[in-house]
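Student: Sequence and predicted model, in that order:
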Amino acid sequence: MQRPYDLPSLTALSCFEAAARNLSFKRAAAELNVTPAAISHQIRKLETDLATELFRRQHRGVELTESGAYLFLALQRGFEGISDAVRDLRLPSDAEDVVIQATSSVSAYWLTPQITAFWKQRPDISVSQIVSDTGQAAGRADLSIRYGEVEAGDGASVPLFRGDIIAVGTAAFAREHGLAEARDLRDVPLIHVMAEGTDWTGWAQWLDHVGLGAPRSRGMVVNNHMIALQLARDGVGAVLGWTGLIGSLMQEWGLIQLVPETMPSPHSFQLLAHPRATRLALVLRDWLADTARAGVIPAG
């Protein structure tokens, strides 16, 4: 009998999703309580099954290929739907688990190391993440991290970090295009992040802030800031980055500030406690707010 769904191993898909979200086999292994070798084996099996490479393996770590990014976004949507159904069916005894929603870039670059540090202090509180770049899953979360305005009725928010917005890329990209000041960016490939339900500051706003008109070059549009940064890392173009979010990762990723001009972020990244937030969720909220104010970024 033919299977109704054309799916590879669900174990392999789960390992791939964790590795893609963390951009690390090691962190995916820690999350799934297996060895990095097991993660690598499952992903190799998946790549063989699909006859395509999903990751580029480099000495600094791994990054998604175009096929990998396509599969990752599809899995995010599917896992969000499954998670919705499972949460609806769970017993009331699970109600005090804390659920926090963030975009993939905020989760990978800031939130996941924070939660790991929190668990070491409060192992009695179970924390689950909803990683969504659409914002559609926030309705079932106790807490959400958002960039931009918070709508009335969504709950009470506290600022986490703000920082400046800078133009980011590789040193090779800067040399290739002779980048010295902001006006040079108008004619080079730019990577734009546009995602439903988010309010990312874009190139038009950034260039306007530094006294320039709209970009004249053709650009690439993606709906995931993590993938946009990876494209910049590959030398595809320049992307905007928030110093409060990616500052500690730029050297690790081989990225530089391309031009000296900056734009103060018009919004802060905010931690929102929804009306349904439990007492334990508020414990995590206060802990995250305190560590953000202290500027603490635990090792991932």
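Tutor: Cool, got the structure. Numbering: from 1, shown residues only.
Student: make it CA atoms for all contacts and neighbour counts henceforth
Tutor: OK.
Student: Run through the residues that contact the residue nearest the centre of the chain.
Tutor: Central residue of the chain (Cα atoms, centre = their mean): Ser105, 1.5 Å from the mean position. Ser105 makes contact with Asn224, His225, Met226, according to Cα atoms under 8 Å, 6 or more residues apart in numbering.
Student: ok, now with 10 Å
Tutor: 21-22, 111, 131-133, 224-229, 245-246 (Cα atoms under 10 Å, 6 or more residues apart in numbering).
Student: before we move on, what about Ala172?
Tutor: Gly178, Asp234, Gly235, Leu255, Ile256.
Student: Tell me how far the nearest residue to the first one once chain neighbours are set aside lies from Glu176.
Tutor: Yep, that's Gly178 we're talking about. If the residues on either side of it in the chain are set aside, Gly178 comes closest to Asp184, at 7.6 Å by Cα to Cα, 6 or more residues apart in numbering. Going from Asp184 to Glu176 by Cα to Cα, to the nearest Å gives 12 Å.
Student: Between these two, which contacts overlap?
Tutor: What both Asp184 and Glu176 touch, as defined by Cα under 10 Å, 6+ apart, is an empty set.
Student: Out of the two, name the residue with the larger neighbour count.
Tutor: When neighbours are counted by other Cα atoms under 10 Å, Asp184 and Glu176 differ, and Asp184 comes out ahead with 15 against 10.
Student: The more buried one against Arg175, yeah?
Tutor: No - the pair Asp184 / Arg175 is not scored as a contact, 11.6 Å apart, by Cα atoms under 10 Å.
Student: Between those two, which contacts overlap?
Tutor: Common neighbours of Asp184 and Arg175 (Cα under 10 Å, 6+ apart) are Leu258.
Student: which SS class is Ile227?
Tutor: What DSSP: H, G, I helix; E, B strand; the rest coil gives for Ile227 is helix.
Student: can you pull the contacts of the nearest residue to it once chain neighbours are set aside?
Tutor: The shortest distance from Ile227 to any non-neighbouring residue, by Cα to Cα, 6+ apart, is to Ala69 (7.2 Å). By Cα under 10 Å, 6+ apart, Ala69 lies in contact with Ala20, Arg21, Leu54, Phe55, Glu63, Leu75, Asn224, Met226, Ile227.
Student: and here's the other structure:
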Amino acid sequence: MRKPYDLPSLGDLACFESAARNLSFKQASAEMNVTPAAVSHRIKALEQDLGQPLFTRQYRGVELTEAGALLFVSLQRGFEGISDSVARIRNRRDRTAVSIAATTAMSGLWLTPRLAAFWKAHPGVAISQVIEDSGRVTGVDLSIHYGDPDREDDETRLLFRDRILALGSMQFAETHRIAKVADLSEVPLIRIHSGANEWTGWHEWFASLGRPGPTGPEFALNNYLIGLKAAEDGIGAVLGWEGLLHGYLESHRLVQLVPEAMESPYPFYLRIHAGASANARLFADWLAEQEG
């Protein structure tokens, strides 16, 4: 009987995907819980099946050939789709519940403080939060992002667009005698980089005010909340969204260092993933009505 799909061994494909993602047979063996020899054997079998090499073996590791890169991209897309479907099936045990993914910062600063009000209005809807800072979001009904919603294939809801301020501790402002934008050019600045969100950075902030980029030392972090804590401790200045950090400003944990501000180039928005439940849409509409 003819097979419906012209595929090599699925085990060989899974082994290849791991080796290609890690560019290492050794790491793939640890991930697959098999020996490096077993990984090498499976990949050789796959290469024989396809009739061409998938890796270029080198002294310090391996590199993908053109055929290997083509196969890897296809497998990655397929596995991501399968992973997403599996996660959705697992989460369908209770379709009254709503799952929403957000970064640590967005969850702590904006989403969680609003949940009590939602539950008061809709006590029968359970909310499950997934904290995801890597940028890879699967298996949820909703997710919160900072960026351009027009790039999304899924349905979206705008949450808020904010002004971006230069913030720091009172001690930091006094120590560096900061009163105007030029005073920020050479002081230590905290830079946030994250896979989840393309945060607006200092160079964009200075450019929006018609100023050259900063030349002072940078303190780079991949977690926004830790960046805020570093700013509180006087390590450097940090960029902050006015509405998002209302509590910090009100309590003077951080202060606005200069009067100038940048209008945020992007909004925070909600992505409604395919297959979202009626309760998920109810929650999405409610969140979109909240003030930033």
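Tutor: On my side now, so go ahead. Keep in mind the model is a prediction, meaning the values are calculated, not measured.
Student: so the residue nearest to Ile227 of structure 1 is in which element?
Tutor: Ala69 of structure 1 is located in helix 66-89, with elements delineated by DSSP states H and E.
Student: likewise Trp286 of structure 2?
Tutor: helix 278-288.
Student: average offset between that helix and structure 1?
Tutor: Following the fit onto structure 1, the mean deviation recorded for helix 278-288 of structure 2 is 0.7 Å by mean Cα distance after the TM-score superposition for structure 1.
Student: For that helix, buried residues please.
Tutor: For helix 278-288 of structure 2, burial by neighbour count (16 or more other Cα atoms under 10 Å) applies to Asn279, Ala280, Arg281, Phe283, Ala284, Leu287, Ala288.
Student: which residues does Pro36 of structure 2 contact?
Tutor: Neighbours of Pro36 of structure 2 in contact, by Cα under 10 Å, 6+ apart: Ser24, Phe25, Lys26, Gln27, Ala28, Ser29, Ala30, Arg42.
Student: now the strands for structure 1?
Tutor: 55-58, 61-64, 98-102, 127-131, 143-147, 156-161, 164-169, 190-193, 219-222, 239-242, 256-257, 263-264, 269-273 (DSSP state E).
Student: Just put these in JSON lines and tack on distance to Ile82 of structure 1 and mean neighbour count.
Tutor: Converted to JSON lines, the strands of structure 1 look like this (distance: least, Cα to Cα, whole Å; neighbours: other Cα atoms under 10 Å):
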{"stretch": "strand 55-58", "distance to Ile82 of structure 1": "25", "mean neighbour count": "13"}
{"stretch": "strand 61-64", "distance to Ile82 of structure 1": "24", "mean neighbour count": "19"}
{"stretch": "strand 98-102", "distance to Ile82 of structure 1": "15", "mean neighbour count": "25"}
{"stretch": "strand 127-131", "distance to Ile82 of structure 1": "11", "mean neighbour count": "19"}
{"stretch": "strand 143-147", "distance to Ile82 of structure 1": "19", "mean neighbour count": "26"}
{"stretch": "strand 156-161", "distance to Ile82 of structure 1": "28", "mean neighbour count": "18"}
{"stretch": "strand 164-169", "distance to Ile82 of structure 1": "35", "mean neighbour count": "23"}
{"stretch": "strand 190-193", "distance to Ile82 of structure 1": "26", "mean neighbour count": "24"}
{"stretch": "strand 219-222", "distance to Ile82 of structure 1": "24", "mean neighbour count": "15"}
{"stretch": "strand 239-242", "distance to Ile82 of structure 1": "32", "mean neighbour count": "24"}
{"stretch": "strand 256-257", "distance to Ile82 of structure 1": "39", "mean neighbour count": "19"}
{"stretch": "strand 263-264", "distance to Ile82 of structure 1": "39", "mean neighbour count": "16"}
{"stretch": "strand 269-273", "distance to Ile82 of structure 1": "23", "mean neighbour count": "23"}
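Student: would TSV of the ones you listed with distance to Trp119 of structure 1 be doable?
Tutor: Below are these laid out as TSV (distance: least, Cα to Cα, whole Å):
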stretch	distance to Trp119 of structure 1
strand 55-58	29
strand 61-64	25
strand 98-102	12
strand 127-131	8
strand 143-147	16
strand 156-161	19
strand 164-169	30
strand 190-193	32
strand 219-222	33
strand 239-242	27
strand 256-257	33
strand 263-264	33
strand 269-273	18
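Student: Nearest to Leu32 of structure 1 among the ones you listed would be which one?
Tutor: When the strands of structure 1 are compared by Cα to Cα, strand 127-131 sits nearest Leu32 of structure 1, at 12.8 Å.
Student: what do we get in structure 2 for His177 of structure 1?
Tutor: Using TM-score structural alignment, the partner of His177 of structure 1 in structure 2 is His176.
Student: Verify the contact between its match and Ile235 for me.
Tutor: No - under the criterion of Cα under 10 Å, His176 of structure 2 is not in contact with Ile235, lying 11.5 Å apart.
Student: what is in contact with the two at once?
Tutor: By Cα under 10 Å, 6+ apart, the residues touching both His176 of structure 2 and Ile235 are Val187, Pro188.
Student: for stretch 20-33 of structure 1, which positions count as buried?
Tutor: In stretch 20-33 of structure 1, counting by 16+ other Cα under 10 Å, buried: Ala20, Arg21, Asn22, Leu23, Ser24, Phe25, Lys26, Arg27, Ala28, Ala29, Glu31.
Student: Same check on stretch 29-39 of structure 2?
Tutor: Quick answer for stretch 29-39 of structure 2 (16+ other Cα under 10 Å): Ser29, Met32, Pro36, Val39.
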